[in-house]
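[1] Coordinates only, no sequence provided:
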């Protein structure tokens, strides 16, 4: 009888300790995520005509539920790992939340959408996505809901301590690379300059609606992902044209971030040099525990990149060996390594501070 009464008390006490530990671990009130398939946690599941979906096997094979969730990954993605770092649950997909359920917005929400770009229309080959302009518009709607719930000063105080994560731009470069029309209209540098100018305007809108702490991930070496490597006829080398555009965009983004920091009130940010770290991983895979840097884990054909990761595709038995999960996206292991660097990274990869430092500003 004593044991029966002791067990529930013990469990209640244990649960209380766990909850206190979790509460102490929470470093920010909320995370709002904007971007593309690198951080989409399921918004595209709710888009009826989009082909850019990951709600089928073999995606999610290493996720805790072992099921596809809409993440373009074998498991968790960067949005999940960053939320864990700051002691929050993963921000839910915006399209999964009822507009009336404002409590769901209190710890943040994800607006990210597979196929999305800085420009509207980067999804034309995939049918449907939520471009960054629309994502920012959706956030402005959430901002209004938070003001209704907390009052203007309460909402602004909460948002000023929250993180605004932005991971986008790859699809715009893919769009340019595959479009003779876009190439006729502008040079690669002119196109990248337009990307930077557009995102600058959107960042100003976010600032007007309470955003103060930004986490930016620069574009990685796009020319080295499996879908780009297979375009080289003679070997599996990287596509230097895509890489040069990524470098040019990252340079422009850094420039406007420094400008906005000078001109807008109380902005702080952490810029992550995705390009530098991914390039280092590809050049020195053994240092990070990888053995395969060219081929995708899941797919078919040359480098497993001629046919996407579909239920009919093959997938590798040890995902930890591979840098890339499918023809476009990193494995869960790669995403974890990237977020470790975003959060704790040295100035080599994070500028002017890492996310651990950003949350204390």
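    Sure thing, it's come through. A quick note: this is a predicted structure, and the numbers were derived from the prediction, not measured.

[2] C-alpha from now on. contacts and neighbour counts both.
    OK.

[3] quick one: contacts of stretch 340-348?
    Contacts to stretch 340-348, defined as C-alpha atoms under 8 Å, 6 or more residues apart in numbering, come from residues 82, 85, 272, 349-350, 353-356.

[4] Then stretch 329-338?
    Here stretch 329-338 has contacts from 38, 72-78, 81, 225, 274, 277, 319-320, 322-325, using C-alpha under 8 Å, 6+ apart.

[5] and the residue nearest in space to the middle of the chain, which of the three is it?
    Nearest to the geometric centre of the chain sits residue 39, at 3.0 Å (C-alpha atoms, centre = their mean). Counting by DSSP: H, G, I helix; E, B strand; the rest coil, the backbone at residue 39 sits in coil.

[6] Quick check: closest non-adjacent residue to residue 118.
    residue 132 (5.2 Å; C-alpha to C-alpha, 6 or more residues apart in numbering).

[7] cool, residue 56 as well?
    residue 68 (5.3 Å).

[8] what about residue 120, which SS state?
    Once three-state DSSP is applied, residue 120 turns out coil.

[9] got the contact list for it?
    131-133.

[10] Let's see which of those end up in strands.
    Using DSSP state E, no member of the contacts of residue 120 falls in strands.

[11] quick one: the helices in the stretch 201-350 of the chain?
    Ranges of helices in the stretch 201-350 of the chain, per DSSP state H, counting those that start in this stretch, are 226-229, 240-263, 274-283, 332-344.

[12] How about the longest one, which residues are buried there?
    What it means is helix 240-263. 242-250, 252-254, 256-257, 260 (16 or more other C-alpha atoms under 10 Å).

[13] In TSV: the helices of the stretch 201-350 of the chain, plus distance to residue 192.
    Shown next, in TSV, are the helices of the stretch 201-350 of the chain (distance: least, C-alpha to C-alpha, whole Å):
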stretch	distance to residue 192
helix 226-229	19
helix 240-263	5
helix 274-283	16
helix 332-344	24
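
[14] of all the ones you listed, which lies closest to residue 190?
    Across these, residue 190 has its closest neighbour in helix 240-263 (10.2 Å, C-alpha to C-alpha).

[15] I would like the residues contacting that closest one, please.
    For helix 240-263, with C-alpha under 8 Å, 6+ apart as the criterion, the contacting residues are 170, 173-174, 177, 188-189, 192-193, 195-196, 200, 218-224, 267-269, 271, 275.

[16] go on, stretch 349-361?
    By C-alpha under 8 Å, 6+ apart, stretch 349-361 touches 27-28, 161, 163, 213, 215, 268-274, 276-277, 341-347.

[17] which among the contacts of stretch 340-348 end up buried?
    82, 85, 272, 349-350, 353-356.

[18] Put this next to the first one:
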């Protein structure tokens, strides 16, 4: 009896999507995962770095997983989900945890981290200090492990939010100059990560529309509008960062990268909430104020908590809900070229690289 051609088509389609959900592993073992950035990627480093109170270690952070873990979310965050997708069974630990098992990788990200500035002016490790910490520890892993590892980065948000707060009347030239300074430092640190750390596979997340964050709308009283100055700098940053990554592959032919359009995905959700299963994309699930954007996790603030986190895009004034981060991670891992290019993380894992020994500093 002849087979139904439509059945064969749908069977092939099902097979494709089933295989797409499995990690592509080069060495037979899941690649190591290293993450760098700010609070959106922090898995608990902040609580080990400073004795100051860390709101992310208090309820209702972690509410969806029944335990505050130092993540600025009601549950897991993007690197947790990506780690699972590349074959890791447990989330990678914060590098500053003295009991951490670093055999699968580590998170160097920390809340408040900036690209520009020094540690003496902050209570966090800035981006350069995170990279230096990795280079300091790089011999814990073999050249091959570091070459095949995935290095996730999400940094720069605080540089632009702080600039807008400190220079509300900055003109176009000053804004562009600030973007250039941020990108110059990022480029320098990425070269250090490649040359001295042995990194070969970068997974870089673009900055979201920071001017549309609930905390920005609330503090600057923008109403239904976003803060255009911040969004302009972010847009310029993202466009130029894409070019920086491409340009790095010319002198560094062993470098591979994925660049994820986080900005576009968040804007799509803000502008079409019902299409993505949200009822609110401009107000926080946890907090207080006109946008419910301030004070989540603080015992002396009478924060409100929404009844259903999955209906909100943002959990607090500037961080996503677990639902949002899971969707972002899935797109980062296996999305098409409209959202992640030149390859997604799944294909990045499968790309062969040269694992030349890291240079000594």
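    Sure, I can see it. Please read all numbers here as calculations on a predicted model, not as lab measurements.

[19] just to revisit the earlier point, so which of the contacts of residue 120 of the first structure persist in the second structure?
    Mapped onto the second structure and checked by both residues aligned by TM-score structural alignment, their matches' C-alpha atoms under 8 Å, the contacts of residue 120 of the first structure keep the contacts residue 131.

[20] Dump the contacts of residue 120 of the first structure to a markdown table, plus neighbour count and distance to residue 4 of the first structure.
    Converted to a markdown table, the contacts of residue 120 of the first structure look like this (neighbours: other C-alpha atoms under 10 Å; distance: C-alpha to C-alpha, whole Å):
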| residue | neighbour count | distance to residue 4 of the first structure |
| --- | --- | --- |
| 131 | 25 | 56 |
| 132 | 26 | 56 |
| 133 | 18 | 58 |
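
[21] Among the contacts of residue 120 of the first structure, name the ones in helices.
    Among the contacts of residue 120 of the first structure, the members falling in helices (DSSP state H) are 132-133.

[22] between the contacts of residue 120 of the first structure, which is closest to residue 181 of the first structure?
    residue 131 (20.2 Å).

[23] Buried ones in stretch 180-200 of the first structure, by neighbour count?
    Buried, per 16+ other C-alpha under 10 Å, within stretch 180-200 of the first structure: 188, 191-192, 194-196, 199-200.

[24] Including secondary structure and distance to residue 308 of the first structure, could these go into JSON lines?
    Formatted as JSON lines, these follow (DSSP: H, G, I helix; E, B strand; the rest coil; distance: C-alpha to C-alpha, whole Å):
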{"residue": "188", "secondary structure": "helix", "distance to residue 308 of the first structure": "27"}
{"residue": "191", "secondary structure": "helix", "distance to residue 308 of the first structure": "28"}
{"residue": "192", "secondary structure": "helix", "distance to residue 308 of the first structure": "28"}
{"residue": "194", "secondary structure": "helix", "distance to residue 308 of the first structure": "30"}
{"residue": "195", "secondary structure": "helix", "distance to residue 308 of the first structure": "28"}
{"residue": "196", "secondary structure": "helix", "distance to residue 308 of the first structure": "30"}
{"residue": "199", "secondary structure": "helix", "distance to residue 308 of the first structure": "30"}
{"residue": "200", "secondary structure": "helix", "distance to residue 308 of the first structure": "33"}
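
[25] Closest one of these to residue 152 of the first structure?
    Among those, and counting by C-alpha to C-alpha, the member closest to residue 152 of the first structure is residue 200, at 24.7 Å.

[26] how close does the aligned partner of that closest one in the second structure get to residue 47 of the second structure?
    Matched to the second structure by TM-score structural alignment, residue 200 of the first structure sits across from residue 187. Counting by C-alpha to C-alpha, to the nearest Å, the separation of residue 187 of the second structure from residue 47 of the second structure is 29 Å.

[27] Repeat that for residue 97 of the second structure.
    9 Å.

[28] Of the two, give the one with the bigger neighbour count.
    Shown here are residue 97 of the second structure and residue 47; by other C-alpha atoms under 10 Å, residue 47 has more neighbours (21 against 16).

[29] And that one? What does it align with in the first structure?
    In the first structure, the residue paired with residue 47 of the second structure is residue 45, using TM-score structural alignment.

[30] residues contacting residue 105 of the first structure?
    142, 146.

[31] swap in residue 69 of the first structure?
    So residue 69 of the first structure contacts 41-42, 54-56, 59-60 (C-alpha under 8 Å, 6+ apart).

[32] Try it again at 10 Å.
    40-43, 45, 53-57, 59-61, 63, 75-76 (C-alpha atoms under 10 Å, 6 or more residues apart in numbering).

[33] Next: residue 305 of the second structure.
    Shown in contact with residue 305 of the second structure (C-alpha under 10 Å, 6+ apart): 60, 284-288, 292, 296, 315-316.

[34] among the residues you listed, which are in strands?
    Per DSSP E, the subset of these in strands is 284, 286-287.

[35] JSON lines please, covering the residues you listed and showing distance to residue 15 of the second structure and neighbour count.
    JSON lines is the format used below for those (distance: C-alpha to C-alpha, whole Å; neighbours: other C-alpha atoms under 10 Å):
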{"residue": "284", "distance to residue 15 of the second structure": "39", "neighbour count": "32"}
{"residue": "286", "distance to residue 15 of the second structure": "40", "neighbour count": "27"}
{"residue": "287", "distance to residue 15 of the second structure": "44", "neighbour count": "26"}
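
[36] would you list those in JSON lines and tack on distance to residue 222 of the second structure?
    Output for those, formatted as JSON lines (distance: C-alpha to C-alpha, whole Å):
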{"residue": "284", "distance to residue 222 of the second structure": "15"}
{"residue": "286", "distance to residue 222 of the second structure": "20"}
{"residue": "287", "distance to residue 222 of the second structure": "18"}
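
[37] and the match of residue 47 of the second structure, how far is that from residue 108 of the first structure?
    From residue 45 of the first structure to residue 108 of the first structure the distance is 19 Å (C-alpha to C-alpha).

[38] same check, this time on residue 35 of the first structure
    14 Å.

[39] try residue 89 of the first structure
    Taking C-alpha to C-alpha, one finds residue 89 of the first structure at 9 Å from residue 108 of the first structure.

[40] what sits in contact with each of those two?
    30-31.

[41] Looking at the two, which one has more neighbours?
    residue 108 (26 against 18).

[42] Contacts only, for that one.
    29-33, 88-94, 139, 142, 159, 162-164.
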